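Enquirer: this one's sequence-less:
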């Protein structure tokens, strides 16, 4: 077992940190509070090749994998600039299109995903289905040379800042009357596709939307891979989303702990830095331990995925551990700051919201525990 990063990984980490750090939390929080997208940071990361590190070199990418993309997610977040859309555009869409898409789909979408000039977000969640994809109602029906989509998707991130949506739809039912799923690339300006803002109290640059598909017609060539093969394709994308989500959580935890440690070293009460008191130091130390453990599991999951090995349980564990670590780090940081933990000047509350989101999405803690209980412990399925 070798835990040493390669020279290339260290260089990547340093380069991402330098670019994201040049924008920093001040830029990120200003965008979040003003409801603006982080276009400048996204563009800088794309031009440097960091948003496409997992895209094949033939399409302008770096030819790497989830290990490299996780470094990008973690380091940007550690500088106070978590890029949520990397999880869907680079991790899900680029991976799925790169693995299953036709030559035409790859040539059309991967170069833009590689250089950051294009975003393709992901639409699977529905208001009535939740985590139960077998209840998915959005359907696609073949009509001549086209597919026609109808239905509704819920809590879809970043559709106001994307060129296309990778949509999961029902295209039939199998012998056991379970939904057969297929994936389609749908440009956001396709007639019949309507977007409605979904207000949330999360302070973040990326917004949530409800998507309505009303006889949305797309060419047959927009089908990704084979009709009815959507379950396999979806899980090829969901593990990368969970791995990069875990990396995002690790980065947020690192950011919060760095701010808290600096405050605890400099803030003095009764003539001594508050960091000298175990009541302050121990929660921060505990959060750092949890963060390092989450980082190890994240790296393991990414390593397995990049080698084509089963990584479902490890991806879920990494996401669970990182979300918990991020929440504990933020809470410890806020407690260290006392009343200042709520002050806009110190900018901790928006990261608390992002960390709390990671405990719910893209899969909640309870479903992860169900997965580990069933697949890791061999317990009866509970749902």
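Expert: Yes, it's here. This is a predicted model, so every value here is computed, not measured.
Enquirer: going by C-alpha atoms from here, please, whenever you check contacts or count neighbours.
Expert: Will do.
Enquirer: wait, residue 172 touches residue 180, no?
Expert: Yes. In this structure, residue 172 is within contact of residue 180 by C-alpha atoms under 8 Å, at 5.0 Å.
Enquirer: intersection of neighbour lists for those two?
Expert: Residues touching both residue 172 and residue 180 (C-alpha atoms under 8 Å, 6 or more residues apart in numbering): residue 228.
Enquirer: and those two? Which one has more around it.
Expert: Applying other C-alpha atoms under 10 Å to residue 172 and residue 180 shows that residue 180 carries more neighbours, namely 20 against 16.
Enquirer: what about the more buried one, distance to residue 168?
Expert: Here residue 180 is placed at a distance of 10 Å from residue 168 (C-alpha to C-alpha, to the nearest Å).
Enquirer: between those two, which contacts overlap?
Expert: Common neighbours of residue 180 and residue 168 (criterion: C-alpha under 8 Å, 6+ apart): residue 230.
Enquirer: same for the helix or strand hosting residue 73, what does it pack against?
Expert: Per DSSP states H and E, residue 73 falls inside helix 66-78. Applying 3 or more C-alpha pairs under 8 Å, 6 or more residues apart in numbering; DSSP states H and E, we find helix 66-78 packed against helix 7-34, helix 230-266, helix 278-306.
Enquirer: output the ones you listed in JSON lines, with mean neighbour count and distance to residue 77 appended to each entry.
Expert: Shown next, in JSON lines, are those (neighbours: other C-alpha atoms under 10 Å; distance: least, C-alpha to C-alpha, whole Å):
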{"stretch": "helix 7-34", "mean neighbour count": "17", "distance to residue 77": "8"}
{"stretch": "helix 230-266", "mean neighbour count": "25", "distance to residue 77": "5"}
{"stretch": "helix 278-306", "mean neighbour count": "20", "distance to residue 77": "13"}
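Enquirer: closest one to residue 150 among these?
Expert: Closest to residue 150 of the helices and strands packed on helix 66-78, according to C-alpha to C-alpha: helix 230-266, at 16.9 Å.
Enquirer: and the contacts of the next helix or strand after the closest one?
Expert: As assigned by DSSP H and E, the chain's next helix or strand after helix 230-266 is strand 268-269. By C-alpha under 8 Å, 6+ apart, the surrounding residues in contact with strand 268-269 are residue 274.
Enquirer: and whichever helix or strand comes after strand 268-269, how far out from the chain middle?
Expert: Next helix or strand after strand 268-269 toward the C-terminus (DSSP H and E): strand 272-273. Centroid separation for strand 272-273 versus its chain: 39 Å, with C-alpha atoms, centre = their mean, to the nearest Å.
Enquirer: this is the comparison structure:
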């Protein structure tokens, strides 16, 4: 059977919907909410109205049941409008994924209903102040007490952490067991002993809420345990192996926006008596940006296809995430260079593209961690 690179009619319609939404609902307010460091709830509500929020939840639980390829098609378009605003639904899908992977039918019914009956978000709480990339060295402690677990500890850099209806929290029940002593608990908004403190002063993605989560004798029902005790590390890693792919898609969206803005400006700006688009030095920059966008998109689609086929995707996801995020940062950087002094000012959107996409090299596992994953795959043969 020949390889088919075309999208289905349904995927094309989904792409059109997401593209129109980004142009009409996200791009016009992106700079405002970046400056205010606030979550644009009216955009979240409209995402829910058109079905683009929490769309990976299966149909039987009230969602659209979209696959990974559909998720990345949407992701590129929304991130074109604003990577910070796109991080809101992307991080919600990150919080949903552990429940999809390890939740029981009853848990999916219970938690997903909270995410589909109204505009609502999920979150994923793994990172801690002292162990961002060392996921096996958790200090947040979960102690079984009858029909509850008592949580104590602090999580940080948690997207949607203060807004989320449900937060999947990873904690240790036996520190001496390291990664084998980790469990995953779903903590619901409003649970006593659970507090969220918003972090301010971020370089970029300021329209997305980032939080420190504090748990002080927080009693969580044992019925909220995903899988079994000891499954937490595996659940977290399997989640990240999937959700790095939407980060790559967002990076492609940012890079495409950088290319479009740079090409538009190059055709308008004149120097030495002609548009700078006619200068070979500018053309080479635009060509490099285009090469990066097309290559990153193709590989991101490949990683998404592997996921949808149920094939191993950790290696491909790591490549897609690392390559696309670094390519996008360079594309934004070159877009600023083409704009010259204007690119350094808020008047044009390219400086924000650079600030926003830097985080894509850090969250969902730093790109250094991605290189470790890739190297292990190479060395394993």
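Expert: The structure has been received and is ready for your questions. Because the structure is predicted, anything quoted here is derived from the model rather than measured.
Enquirer: hmm, back to that, switch the helices and strands packed on helix 66-78 of structure 1 over to TSV; also include distance to residue 205 of structure 1.
Expert: Output for the helices and strands packed on helix 66-78 of structure 1, formatted as TSV (distance: least, C-alpha to C-alpha, whole Å):
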stretch	distance to residue 205 of structure 1
helix 7-34	4
helix 230-266	15
helix 278-306	25
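Enquirer: and of these, who's closest to residue 78 of structure 1?
Expert: helix 230-266 (4.1 Å).
Enquirer: after superposition, how close is the closest one to structure 2?
Expert: Helix 230-266 of structure 1 differs from its equivalent in structure 2 by a mean of 1.0 Å after superposition (mean C-alpha distance after the TM-score superposition for structure 1).
Enquirer: ok and that helix relative to helix 278-306, angle-wise?
Expert: 150 degrees (axes from the mean of the first three to the mean of the last three C-alpha atoms, to 10 degrees).
Enquirer: what span of structure 2 lines up against helix 230-266 of structure 1?
Expert: The aligned range for helix 230-266 of structure 1 in structure 2 is 232-268, by TM-score structural alignment.
Enquirer: returning to what we had before: and the helices and strands packed on helix 66-78 of structure 1: which comes nearest residue 203 of structure 1?
Expert: Using C-alpha to C-alpha, the nearest of those to residue 203 of structure 1 is helix 7-34, at 5.7 Å.
Enquirer: quick one: distance of the closest one to the chain centre.
Expert: 16 Å.
Enquirer: one more: stretch 240-254 of structure 1?
Expert: On C-alpha atoms, centre = their mean, the centre of stretch 240-254 of structure 1 falls 7 Å from the chain's centre.
Enquirer: same thing with stretch 168-186 of structure 1?
Expert: Offset of stretch 168-186 of structure 1 from its chain centre (C-alpha atoms, centre = their mean): 24 Å.
Enquirer: over to stretch 200-209 of structure 2?
Expert: Centroid separation between stretch 200-209 of structure 2 and its chain, computed with C-alpha atoms, centre = their mean, is 14 Å.
Enquirer: ok, and what's touching that stretch?
Expert: 30, 33-40, 83-85, 87-88, 159-163, 198-199, 352, 355-359.
Enquirer: repeat for stretch 67-82 of structure 1
Expert: 9, 12-13, 16-17, 20-21, 23-25, 28, 50-54, 83, 86, 91, 243-244, 247-255, 299, 302-303, 306.
Enquirer: dump the residue contacts of the counterpart of residue 281 of structure 1 in structure 2.
Expert: By TM-score structural alignment, residue 281 of structure 1 lines up with residue 283 in structure 2. Residue 283 of structure 2 sits next to residue 277 when contact means C-alpha under 8 Å, 6+ apart.
Enquirer: cool, and residue 150 of structure 1?
Expert: Contacts of residue 150 of structure 1 by C-alpha under 8 Å, 6+ apart are 138, 139, 140, 212, 213, 214, 215, 216.
Enquirer: likewise residue 229 of structure 2?
Expert: Residue 229 of structure 2 neighbours (C-alpha under 8 Å, 6+ apart): 173, 181, 182, 183, 184.
Enquirer: try it again with 7 Å
Expert: Residue 229 of structure 2 is in contact with 182, 183, counting by C-alpha atoms under 7 Å, 6 or more residues apart in numbering.
Enquirer: in a helix, it, correct?
Expert: No. Per DSSP: H, G, I helix; E, B strand; the rest coil, residue 229 of structure 2 lies outside any helix segment and is coil.
Enquirer: the residue mapped onto residue 71 of structure 2 from structure 1 - how many residues pack around it?
Expert: Using TM-score structural alignment, the equivalent of residue 71 of structure 2 in structure 1 is residue 69. Using other C-alpha under 10 Å, residue 69 of structure 1 has 27 neighbouring residues.
Enquirer: coming back round to it: who wins for most neighbours among the contacts of residue 150 of structure 1?
Expert: residue 140 (27 neighbours).
Enquirer: wait, a strand at that residue?
Expert: Yes. Residue 140 of structure 1 sits within a strand when classified using three-state DSSP.
Enquirer: and it, what pairs with it in structure 2?
Expert: Looks like residue 140 of structure 1 aligns to residue 142 there (TM-score structural alignment).
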